[in-house]
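Asker: the amino acid sequence is not available; the structure is as follows:
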């Protein structure tokens, strides 16, 4: 996938080519030997169809082909982590356990929008929150995030370690705020680690994964036929679907000369 195309015709041509090769690849893995499937696991998530979301077209069919393929590969190698999970019984006065898997628990757009606002404003008398941070990077936002969650685990860890940690927490709901930018998140998303699994518009495209049940989107952003774009059941949260707190930045007076532009020059 290119970043910029010369025309809409060029986009459609490249998508047709991508679809053909993707379908051929998916058919190949349907009849692949166990050793070939095992070798394929290492490549899942290493190169993702990130730029599809920026072409302004319906990606459901392409993403579903991709998602079913990689989920099947993972299930063939990890059948014990690919079975449906019964929803844990919620006892009297017990909180709903919600987990978030992300590579972006630091100063990043996915943390600012939507993760931070959600986890800071969920009713803690009703919800117990678990954060699974797949990246080693730390900054002040990481420190803040670690304090918000009831339990916060930071990696990097191996797939098996993440699975064991998440399974021990016996979640009711597991949320992947994005698919498309982190290999480990995609690997985990191919598995069944909670009875209810969701994604959202941290990267604005359907996952295509049969293991993801719901897509959390915005009532303001979706057209009437929006469900046609998603393999997941679409949930349109009110307004923009997020809670955003603007950064505390003091405005400063600025003129052209301070940035090296003459007064009679045009500035964009």
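Answerer: That came through, no problem. If you're wondering where the values come from, they're calculated on a predicted model, not measured in any experiment.
Asker: from here on, contacts and neighbour counts on C-alpha atoms
Answerer: Will do.
Asker: measure the closest residue to residue 19 other than its chain neighbours to residue 76 for me?
Answerer: Among residues not flanking residue 19 along the chain, residue 62 sits closest, at 6.5 Å (Cα to Cα, 6 or more residues apart in numbering). Noted for residue 62: a distance of 22 Å to residue 76, by Cα to Cα, to the nearest Å.
Asker: neighbour count winner among those two?
Answerer: Neighbours were counted for residue 62 and for residue 76 using other Cα atoms under 10 Å; residue 62 has more, 21 against 15.
Asker: in the one helix or strand the more buried one maps to, what's buried?
Answerer: Element membership for residue 62 (DSSP states H and E) is helix 60-77. By 16 or more other Cα atoms under 10 Å, the buried positions in helix 60-77 come out as 60-75, 77.
Asker: use this one as the comparison:
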């Protein structure tokens, strides 16, 4: 193919590959933006009247690749956490507001789920939208919980906090104090527009060694734009044909 004059207004679809095993583990073709920034230090030798610059010296070349995405998966968060996702049944914390009813002469509430045990269960009187004194729970019969004491009556509302086990497999990701993102290889695909030929040209960017910065923010709000996760990767050199290479750009006809 002949080289041309290009314009770029397209996202970078990226494959993420485990650096240690060279196995792909995630493909992202739904990011909102991708930005590749390059920087280097410049210092100068000066001399003579007025101290003009005589020679420039370059060093400390650096690159970052940043993805902004409003769509994310647990694998995105696992990359940030530097941990694997655990799949198994899990204990979940729940809260309900219920009305005390009479079941065979016993003050009873019926929960949505079966609580783990009495230890994980707290029942509070709920008056005018405010939790007040604690109510004693005596027995658990599946989802039914029997109450005792003179401080609660049939027809009263109570606020209940408890733990239950998920009925099916759940997925857990732990953010620990000692785990950080691992090294990855990133291969990104995009398209350049050829001004003269009037057609699109395929382009592939290869980042041989990258590591996600561990900083991120999740905004949880019912108003405004959806939360956007910023994933900033530091790019490191890798020997390619004997040369320390930060990235390769390949353009080709697909």
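Answerer: All right, it came through fine. All values derive from a computational prediction rather than experimental measurement.
Asker: TM-score them against each other, please.
Answerer: After superposition, the two chains reach a TM-score (TM-score structural alignment, normalised by the length of the second structure) of 0.18; 82 aligned residues with a Cα RMSD of 6.4 Å.
Asker: elements contacting the helix holding residue 62 of the first structure?
Answerer: Counting contacts by 3 or more Cα pairs under 8 Å, 6 or more residues apart in numbering; DSSP states H and E, helix 60-77 of the first structure is packed against helix 8-30, helix 34-41.
Asker: okay, the angle between the shortest one and helix 8-30?
Answerer: Which is helix 34-41 of the first structure. 140 degrees (axes from the mean of the first three to the mean of the last three Cα atoms, to 10 degrees).
Asker: for helix 34-41 of the first structure, name the packing helices and strands.
Answerer: Taking 3+ Cα pairs under 8 Å, 6+ apart as the contact cut, helix 34-41 of the first structure packs with helix 60-77.
Asker: likewise for the longest one?
Answerer: In terms of contacts (3+ Cα pairs under 8 Å, 6+ apart), helix 8-30 of the first structure is packed against helix 60-77.
Asker: beyond the helix it packs on, next helix or strand please.
Answerer: strand 96-102.
Asker: ok, residue 185 of the second structure touching residue 208?
Answerer: Yes: using Cα atoms under 8 Å, residue 185 of the second structure is in contact with residue 208, at 5.0 Å.
Asker: separation between the residue nearest to residue 19 of the first structure and residue 75 of the first structure?
Answerer: For residue 62 of the first structure relative to residue 75 of the first structure (Cα to Cα), the value is 20 Å.
Asker: ok, now residue 37 of the first structure?
Answerer: For residue 37 of the first structure, the distance to residue 75 of the first structure - Cα to Cα - is 10 Å.
Asker: and for residue 186 of the first structure?
Answerer: Between residue 186 of the first structure and residue 75 of the first structure the computed distance is 13 Å (Cα to Cα).
Asker: re the thing from before, what's the angle between the helix holding residue 62 of the first structure and helix 8-30?
Answerer: 20 degrees.
Asker: what helix or strand does the closest residue to residue 160 of the second structure other than its chain neighbours sit in?
Answerer: Setting aside the residues directly before and after it, residue 160 of the second structure is nearest to residue 123 in space (Cα to Cα, 6+ apart), at 4.6 Å. Secondary structure from DSSP H and E places residue 123 of the second structure in strand 122-127.
Asker: buried set for that strand?
Answerer: With burial defined by 16+ other Cα under 10 Å, the residues of strand 122-127 of the second structure counted as buried are 122-126.
Asker: ok so, going back, just send the helices and strands packed on helix 60-77 of the first structure back as CSV, with distance to residue 153 of the first structure and mean neighbour count too.
Answerer: Converted to CSV, those look like this (distance: least, Cα to Cα, whole Å; neighbours: other Cα atoms under 10 Å):
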stretch, distance to residue 153 of the first structure, mean neighbour count
helix 8-30, 34, 14
helix 34-41, 24, 15
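Asker: wait, residue 57 of the second structure touches residue 43, no?
Answerer: Yes: in terms of Cα under 8 Å, residue 57 of the second structure counts as a neighbour of residue 43; the distance is 5.2 Å.
Asker: what is the neighbour count of residue 206 of the second structure?
Answerer: Residue 206 of the second structure: 18 surrounding residues under other Cα under 10 Å.
Asker: would you mind measuring the gap between the ends of stretch 74-91 of the second structure?
Answerer: Taking Cα to Cα, stretch 74-91 of the second structure runs 19 Å from one end to the other.
Asker: check stretch 43-58 of the second structure too.
Answerer: End-to-end distance for stretch 43-58 of the second structure: 7 Å, by Cα to Cα.
Asker: what do you get for stretch 86-95 of the second structure?
Answerer: 25 Å.
Asker: which residues of the second structure fall in helices?
Answerer: Here the second structure has its helices, by DSSP state H, at 74-81.
Asker: in the lengthiest strand in it, what counts as buried?
Answerer: In the second structure, taking DSSP state E as the definition, the longest strand is strand 53-69. By neighbour count on 16+ other Cα under 10 Å, the buried set for strand 53-69 of the second structure is 63-69.
Asker: cool, and stretch 66-80 of the second structure?
Answerer: In stretch 66-80 of the second structure, counting by 16+ other Cα under 10 Å, buried: 66-69, 77-80.
Asker: show me which of the residues you listed is closest to residue 190 of the second structure.
Answerer: If you rank the buried residues of stretch 66-80 of the second structure by distance to residue 190 of the second structure using Cα to Cα, residue 67 comes first, at 13.8 Å.
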